[in-house]
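[1] show me the folded form of this:
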Amino acid sequence: MTRVLCLGEVMVELSLEAADPTRASVGIAGDTYNTAVYLKRSASELEVAYATRLGRDRFSAMIRERLRDEGISDDFVTESDDRLPGLYAISTDAGGERSFHYWRDRSAYRTYFDAPGPDLEAMATFDVIYHSAISIAVLPNEARGRFLDWLANYRADGGCVIFDSNYRPRLWPDAATARDAIERAWRTCDIGLPSLDDEIALYGDENAQAVIDRLHGWGVAGGALKRGAEGPLSLSGATCPDCPPAPRVVDSTAAGDSFNGGYLGARLTGVSEAEALAAGHALASQVVQHRGAILPRGEDT
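    Here you go, the predicted model:
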């Protein structure tokens, strides 16, 4: 059985009601969390675990319960005595435009690699480590460097690293810091899942082929370049299937995260590259036709 460890920040989501902004529904979200959920749903035979840091509060308990409900191990979730999960709120104006408001400066995940830290020897027993640019952006600079060094050693010992760009400018002190850290991550991965818009915004590439050429130069030989409605391109040069756009887009939240889950669920269970690309695109097309990051069970098949 292939064992996959997904690492990152999972947050509490408050979705304010448009008709009455004093009322809100509470949810759970986070880029690598979303991918972990869709990965496990897409390939139940995979062993999927999630690595993060939470508090000892009711919301942290809710996150743990949600992970277990999805069949995802929380063995690598650690707890802080004095910090809580990050929080964000979504508000919608009269025209339907959404705004996001974040409270994550004291997120427990920021201290995940502080002493004594997680059990790195146990983490190294996983076949695959999946993380994103958000996973490393939220970490303090020193912890980020130590984690990337550890990943390089893990990979040298035969582990498979999967990285999703997910560049969010507000999480970085400046673009130069982001470029340096994300380049390190690209150079330490086996399967890359970049988004065209992110790569152009951060590195100034002219087009999709320029992105692919740069990543090949950094040693990224496999994976998929996500292009939204245009459909993905294979980083390995495999022929891409016809990927029609979603008939309607209600909410683009987690489009890339769900693509990753569907693609990896196929890829890690021996399906061909073309079929994996189609599976990722099909799942993302379903997700964008609904509100929210996580579809109710049964609607993602």
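[2] okay, CA-based contacts and neighbour counts for the rest of this
    OK.
[3] can you tell me how far Gly8 is from Leu264?
    As for Gly8, its distance to Leu264 is 17 Å (criterion: CA to CA, to the nearest Å).
[4] these two: which is more packed in?
    Leu264 (29 against 26; other CA atoms under 10 Å).
[5] what about that one, which helix or strand?
    When elements are assigned from DSSP states H and E, Leu264 belongs to helix 255-267.
[6] next, the angle helix 255-267 makes with the next helix or strand after that helix.
    Beyond helix 255-267 in the direction of the C-terminus, DSSP H and E gives the next helix or strand as helix 273-287. Angle, helix 273-287 to helix 255-267, by axes from the mean of the first three to the mean of the last three CA atoms, to 10 degrees: 140 degrees.
[7] and this one, so I can compare the two:
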Amino acid sequence: MPQNNHGKSLLAIGECMVELASFDHSEELCRLGFAGDTLNALIYAKRWDSSLKCAFYSAIGVDNFSNKVLSFFERHEIDAEYVARSRNRNIGLYSIVIDREGERSFDYWREQSAARSMMSLHQARNTVIKDVDIIFFSGIALSIMSENDKQNLIELVSACKSGGVKIAFDPNYRPAMWSGHDHAKLWFDKAYQLSDIALPGLDDHRAVYGHENVNDIVDHLNSLGCREFVVKAGKQGMLAYVDGVCVCQQPFKPEKQTDTTAAGDSFAGVYLAARLNDKDVATSVAAADAMARQVVQYHGAIVPQESTEKAKNEFKQQCGKGEY
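    Predicted structure coming up:
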């Protein structure tokens, strides 16, 4: 992987949105924040390993909330070098409603989101990605773009891979963002074919591919040449594979489940942070699982900083190690 002067580096591609979260099963109380699947992962990666250089590739507007998000990036130590600005589009917005079991539903206002035009905005400013070890993107990043920009994103990722950057992909399927299963399948497969690390979910694959079990996913990703992947399989937990062989299975049993928002995002971020630190796959899964266990116990995508320390302590106890 490319070397830089700042230690290891993770670049996430995606969309940052204003988050309105409704708690206490009431629409009368909402908390305002900023979030997005790959951005959430980036924040948790940085929290887990403060030595990582974490940068976000996206676009925002020049509206009030877009200006506020720059302060949000700074507060979380996210490099905004690759965040373009649009003068005629704004930052998107979404709301979350949580049910009594901690499951969530979403509503979106993102048709005029600047992130939908990030590829053309970056092309106009001649953005060059450099000194990156892993690029992480998702099916959501693909889904918000035009067909031409989807292809442009795939070509950008492919060019970076040819330059020695490792590629990580999470399908993170949202049905409303695609014209049908075949549409999503086409672009997911393009992404998987480029991926050194994949983070598929059984629910996503069941919806898109009709895969009924983990073995179906394993066979499919093996056929596409993906060598390392972790399948998030609900009650079965997380199953990690390298070269088609299952190297670990980690059950997922949080003490309590308040809100599942960003559970998968936090898992992705910490897993990638651990792999960048040359931890083996099983150890990386254990670290990511410890973080996700904490995240589901809080409301919202970005939970209190103290949860990271709790996760690290749990991880150390589980692995019997004095230090991470």
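[8] report the TM-score for the pair.
    Once superposed, the chains reach a TM-score of 0.93 (TM-score structural alignment, normalised by the length of the first structure), with 301 aligned residues with a CA RMSD of 2.1 Å.
[9] about what we covered before: pull up the aligned stretch in the second structure for the helix holding Leu264 of the first structure.
    Helix 255-267 of the first structure corresponds to residues 263-275 of the second structure when matched by TM-score structural alignment.
[10] run the chain-centre distance for that stretch.
    8 Å (CA atoms, centre = their mean, to the nearest Å).
[11] mean distance, that stretch to its aligned residues in the first structure?
    Taking mean CA distance after the TM-score superposition for the first structure, the mean distance separating stretch 263-275 of the second structure from the aligned residues in the first structure is 1.0 Å.
[12] tell me how far the residue of the second structure most remote from its centre lies from Val97 of the second structure.
    Distance from the C-alpha centroid of the second structure, by CA atoms, centre = their mean, peaks at Glu28 (29.6 Å). Using CA to CA, one gets 11 Å for the distance from Glu28 of the second structure to Val97 of the second structure.
[13] where do the contact lists of these two overlap?
    Ser22 (CA atoms under 8 Å, 6 or more residues apart in numbering).
[14] that older thread, using the three-state scheme, assign the residue farthest from the centre of the second structure.
    Assigned with DSSP: H, G, I helix; E, B strand; the rest coil, Glu28 of the second structure falls in the coil class.
[15] ranges for the strands of the stretch 151-300 of the second structure?
    Secondary structure of the stretch 151-300 of the second structure (DSSP state E, counting those that start in this stretch): strands located at 166-170, 197-198, 228-232, 238-242, 245-250.
[16] which helices and strands sit right next to the longest one?
    Taking 3 or more CA pairs under 8 Å, 6 or more residues apart in numbering; DSSP states H and E as contact, the helices and strands that strand 245-250 of the second structure lies on are strand 238-242, helix 281-295.
[17] same thing with the second one?
    Counting contacts by 3+ CA pairs under 8 Å, 6+ apart, strand 197-198 of the second structure is packed against strand 166-170, strand 228-232.
[18] re the thing from before, name the nearest residue to the residue farthest from the centre of the second structure, ignoring sequence neighbours.
    Ser22 (7.6 Å; CA to CA, 6 or more residues apart in numbering).
[19] what is the neighbour count of that neighbour?
    Neighbours of Ser22 of the second structure (other CA under 10 Å): 21.
[20] gap between Phe23 of the second structure and Val296 of the second structure?
    Applying CA to CA, the value for Phe23 of the second structure to Val296 of the second structure is 14 Å.
[21] does the spatially most central residue of the second structure count as helix, strand or coil?
    Central residue of the second structure (CA atoms, centre = their mean): Thr38, 3.2 Å from the mean position. Secondary structure for Thr38 of the second structure, judged by three-state DSSP, is helix.
[22] picking that back up, as a markdown table, the strands of the stretch 151-300 of the second structure with distance to Ala80 of the second structure and mean neighbour count would be great.
    Output for the strands of the stretch 151-300 of the second structure, formatted as a markdown table (distance: least, CA to CA, whole Å; neighbours: other CA atoms under 10 Å):
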| stretch | distance to Ala80 of the second structure | mean neighbour count |
| --- | --- | --- |
| strand 166-170 | 20 | 24 |
| strand 197-198 | 24 | 24 |
| strand 228-232 | 28 | 24 |
| strand 238-242 | 32 | 20 |
| strand 245-250 | 34 | 15 |
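[23] I'd like those strands as CSV, with distance to Val208 of the second structure appended.
    Putting these into CSV (distance: least, CA to CA, whole Å) gives the following:
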stretch, distance to Val208 of the second structure
strand 166-170, 13
strand 197-198, 16
strand 228-232, 15
strand 238-242, 19
strand 245-250, 23
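[24] helices of the first structure, residue ranges please.
    Ranges of helices within the first structure are 31-42, 58-69, 120-123, 133-137, 141-156, 175-187, 196-203, 208-217, 255-267, 273-287, based on DSSP state H.
[25] is it true that Tyr271 of the second structure touches Ala287?
    Yes - the criterion here is CA atoms under 8 Å, and Tyr271 of the second structure meets it with Ala287 at 6.8 Å.
[26] those two: which is more packed in?
    Between Tyr271 of the second structure and Ala287, Tyr271 has the larger neighbour count (other CA under 10 Å), namely 29 against 26.
[27] check contacts around the more buried one.
    Here Tyr271 of the second structure is in contact with Ala45, Ser284, Val285, Ala287, Ala288 (CA under 8 Å, 6+ apart).
[28] tell me the buried residues within those residues.
    Among the contacts of Tyr271 of the second structure, the ones that count as buried by 16 or more other CA atoms under 10 Å are Ala45, Ser284, Val285, Ala287, Ala288.
[29] corresponding residue for Lys46 of the second structure in the first structure?
    Counting by TM-score structural alignment, Lys46 of the second structure corresponds to Lys40 in the first structure.
[30] check Glu155 of the second structure too.
    Under TM-score structural alignment, Glu155 of the second structure pairs with Asp149 in the first structure.
[31] quick one: the alignment partner in the first structure of Tyr241 of the second structure and Ser285 of the first structure, what's the gap?
    Alignment note (TM-score structural alignment): Tyr241 of the second structure maps to Leu235 of the first structure. Note on Leu235 of the first structure: its distance to Ser285 of the first structure, by CA to CA, is 21 Å.
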